[in-house]
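Visitor: This is the structure alone, sequence omitted:
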């Protein structure tokens, strides 16, 4: 058996050492891999800021008619549910005693006028003194004041409607004794109706008299419109909201006051709005962010939003038209990551 002996010279050893120490370019490569994402190119669009809330449907005017005096109900001049006119007599109380006092005063007043005229002639002829004439004059003035007082009291015995409206249920009967504050009935204006609701403080400056709103009521399929005619002069401190009233034409009588209205009020129209999907927003403790893609590289950008729907957000700062943002891969993207834009 022949054995071969291989001799290593110093030159061969140096050559092998050098060969082992050369780096492998393929195995040592640290090139970052790109991430494929779906994306959105920002375009300007129209966005309507719509506020939804509930409101109360109320009579445009209403009053609870109460007794101002103690007395007996003599006559009732209305039927429940009847439409009445302003000034129409609705309740008469027994005023016979007061009428007698007034008639007595009128008799005394007529006699006082005759006596006063006679004393005036005597004064001119200096048959009586000025002091005596003044006594008769003062007596006459007292009777005039008594007449005015009794006449004013007589108005309380004749209860009249303060405005046109519909009478509600009555709570008294003829012949019943009533005291001060007892309720006779109520009167309400059912056409037009008013809708009262509240707007948050941040929208207070946007509300304008003359704006229209849409609303729905229970058991009525139609969507109705009302016109804002008034808003409060101040924001309520407890709710931080502004109270607003709208007027609705109820000439057909299809809505009964006292119910609720589901309201949609379009506050603003943004003609050149920057809208992005809410899923593209990264919410953190210090604000909201999106991933903007510029030249195939990701960049985390802070944004501000003002309004939201269930799917979109209105961006007020941080993005502009034609910016490209990532819609997917948000958990893996940060500044400086290569991105492949995935076609939809």
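Guide: Arrived safely. In this text the structure is predicted, and so the values were computed from the model without any measurement.

Visitor: make it CA atoms for all contacts and neighbour counts henceforth
Guide: Noted.

Visitor: Where is the longest strand in the protein?
Guide: strand 260-277 (DSSP state E).

Visitor: Tell me how far it lies from the chain's centre.
Guide: How far strand 260-277 lies from its chain's middle: 16 Å, per CA atoms, centre = their mean, to the nearest Å.

Visitor: Ok, stretch 246-261 next?
Guide: 17 Å.

Visitor: and that stretch, how far apart are its ends?
Guide: In stretch 246-261, first residue to last residue: 11 Å (CA to CA, to the nearest Å).

Visitor: do the same with stretch 270-286
Guide: So stretch 270-286: terminal residues 27 Å apart, CA to CA.

Visitor: Could you do stretch 248-258 as well?
Guide: 14 Å.

Visitor: Name the residues of that stretch that are buried.
Guide: Across stretch 248-258, burial judged by 16 or more other CA atoms under 10 Å covers 248-249, 255, 257.

Visitor: Just put those in a markdown table and tack on secondary structure and distance to residue 217.
Guide: Shown next, in a markdown table, are the buried residues of stretch 248-258 (DSSP: H, G, I helix; E, B strand; the rest coil; distance: CA to CA, whole Å):
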| residue | secondary structure | distance to residue 217 |
| --- | --- | --- |
| 248 | strand | 13 |
| 249 | coil | 14 |
| 255 | coil | 8 |
| 257 | coil | 11 |
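
Visitor: Can you point out the buried residues in stretch 92-103?
Guide: 92-95, 102.

Visitor: mind listing what residue 207 touches?
Guide: By CA atoms under 8 Å, 6 or more residues apart in numbering, residue 207 lies in contact with residue 267.

Visitor: Helix, strand or coil: sort out it for me.
Guide: coil (DSSP: H, G, I helix; E, B strand; the rest coil).

Visitor: And residue 117, by the same measure?
Guide: On the basis of three-state DSSP, residue 117 is classed as helix.

Visitor: what's the answer for residue 53, then?
Guide: strand.

Visitor: which residues of the stretch 51-200 of the chain fall in helices?
Guide: Per DSSP state H, counting those that start in this stretch, the stretch 51-200 of the chain carries helices over the ranges 96-124, 130-157.

Visitor: The first one packs against which elements?
Guide: Helix 96-124 sits against helix 130-157, with contacts defined as 3 or more CA pairs under 8 Å, 6 or more residues apart in numbering; DSSP states H and E.

Visitor: Against that first model, consider the following:
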């Protein structure tokens, strides 16, 4: 035990001697002073930086929003009358033309009634014709002739009613487009509540999106829109043709609709669209890299190279892009903006230029 204590005491004395020799002896103080002098020289030396010559440039004021692809026309096909299905005249997923017969419901009873009524119309015409001749010869009264004429017109009206009923038993395409999956089968019973299929016209396609209300004065019919979708690598373009007149109270946005050509049917109704909207073009402004602008408590500032040193300038900013920010005051064309080494820079710090970016 005594030997262990002796070893501990010896180690403590050795450590104390080393600490004293390094920090408190004459040689240790001189070494610390030399290191401090070297550090001061390094701090007072010029900071190596890259600078960019500021210049005026034109920039597009654009915003990125999201939207939805809508069909130009879309309808859920249903029947106005009930009855057994006697024919289905379309293939699922096929293209159909406007007016094409798609589905037919049993209507033989109505067709027979129409045929019977046509015979009565023919007889009524003959009766009206004969009464007309007799009226001219004053062989019958005007009232008798009017009765025959009314009977004819009534039968004609009845024919129109029957023809309308027959038309309701034939479901035709209201517009040209692609028909979807059918929900009926031949021989089934079709009622007005039964969905037959969905008919979609997607060429041209509609692009619906919303923009903040502060941009409403910059968007008008004819404004160009570029967008992409998840299912294709193509970039698509569209043109605004309609704007909702009222602002949405919950989101404070205005709904806009554009039209896009879709000859290859790459655009599908319901698809998600990433939209890049060009609002206007600023013909002359200053754009600088975002990292050059240092936020302050009240303003923002940048550093410029001036007579070999760094000079701080207060600036005002506006438009931002992914990598740049617009300076609307505080900089002018020709200034040498510092774009690197900003962490080490303070006002009046001497600088050494490594590279000039024009």
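Guide: Noted; the coordinates are in hand. Note that the structure is predicted; figures quoted are calculated from it, not measured.

Visitor: How alike are these chains, TM-score-wise?
Guide: The TM-score (TM-score structural alignment, normalised by the length of structure 1) is 0.74; 305 aligned residues with a CA RMSD of 3.4 Å.

Visitor: follow-up on the earlier one: for the helix or strand just after the longest strand of structure 1, buried residues please.
Guide: With elements assigned by DSSP states H and E, the helix or strand that comes after strand 260-277 of structure 1 is strand 282-284. For strand 282-284 of structure 1, the neighbour count (16+ other CA under 10 Å) marks residue 282 as buried.

Visitor: dump the residue contacts of the spatially most central residue of structure 2.
Guide: For structure 2, residue 67 is the residue whose C-alpha lies nearest the centre (CA atoms, centre = their mean; 2.8 Å). Residues in contact with residue 67 of structure 2 (CA under 8 Å, 6+ apart) are 207-210, 272-275.

Visitor: Give the closest residue to the aligned partner of it in structure 1 in space, chain neighbours not counted.
Guide: Residue 67 of structure 2 maps onto residue 55 in structure 1, with residues paired by TM-score structural alignment. Nearest in space to residue 55 of structure 1, with sequence neighbours left out and distances taken as CA to CA, 6 or more residues apart in numbering, is residue 197 at 4.4 Å.

Visitor: which residue lines up with that neighbour in structure 2?
Guide: Match for residue 197 of structure 1 (TM-score structural alignment): residue 209.

Visitor: Farthest pair within the buried residues of stretch 248-258 of structure 1?
Guide: 249 and 257 (12.3 Å; CA to CA).

Visitor: I'd assumed residue 239 was in contact with residue 198 of structure 1.
Guide: No: the criterion here is CA atoms under 8 Å, and residue 198 of structure 1 misses it with residue 239 at 9.1 Å.

Visitor: of the buried residues of stretch 92-103 of structure 1, closest to residue 149 of structure 1?
Guide: residue 102 (9.3 Å).

Visitor: For residue 292 of structure 2, see how far away the corresponding residue of structure 2 for the closest one is.
Guide: Using TM-score structural alignment, the partner of residue 102 of structure 1 in structure 2 is residue 114. The gap separating residue 114 of structure 2 from residue 292 of structure 2 is 85 Å, by CA to CA.

Visitor: Over to residue 121 of structure 2?
Guide: 91 Å.

Visitor: and the buried residues of stretch 92-103 of structure 1, which of them are in strands?
Guide: Per DSSP E, those map to strands at 92-93.

Visitor: May I see the buried residues of stretch 92-103 of structure 1 arranged in CSV, with distance to residue 83 of structure 1 as well?
Guide: Formatted as CSV, the buried residues of stretch 92-103 of structure 1 follow (distance: CA to CA, whole Å):
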residue, distance to residue 83 of structure 1
92, 18
93, 22
94, 25
95, 26
102, 33
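
Visitor: and which of the buried residues of stretch 92-103 of structure 1 is nearest residue 296 of structure 1?
Guide: Using CA to CA, the buried residues of stretch 92-103 of structure 1 come closest to residue 296 of structure 1 at residue 92, 88.8 Å.

Visitor: Counterpart of the closest one over in structure 2?
Guide: Aligned partner of residue 92 of structure 1 by TM-score structural alignment: residue 104.

Visitor: Same question for residue 163 of structure 1.
Guide: So residue 163 of structure 1 corresponds to residue 175, using TM-score structural alignment.

Visitor: doesn't residue 70 make contact with the match of residue 197 of structure 1?
Guide: No: taking CA under 8 Å as the definition, residue 209 of structure 2 is not a contact partner of residue 70, at 10.4 Å.

Visitor: Neighbour count: these two, which is higher?
Guide: The neighbour comparison of residue 209 of structure 2 against residue 70 (other CA atoms under 10 Å) goes to residue 70, with 24 against 19.

Visitor: which residues touch the more buried one?
Guide: 202, 205-208, 268-271.

Visitor: How about residue 161 of structure 1?
Guide: 84-90, 187.

Visitor: same check, this time on residue 348 of structure 2
Guide: With contacts defined as CA under 8 Å, 6+ apart, residue 348 of structure 2 is in contact with 309-311.

Visitor: In structure 2, which residue range corresponds to whichever strand or helix holds residue 20 of structure 1?
Guide: Assessed by DSSP H and E, residue 20 of structure 1 sits inside helix 10-21. Following TM-score structural alignment, helix 10-21 of structure 1 has no partner segment in structure 2.

Visitor: Work out the gap between the helix or strand following that helix and the centre of the chain.
Guide: As assigned by DSSP H and E, the chain's next helix or strand after helix 10-21 of structure 1 is strand 35-41. Centroid separation for strand 35-41 of structure 1 versus its chain: 42 Å, with CA atoms, centre = their mean.
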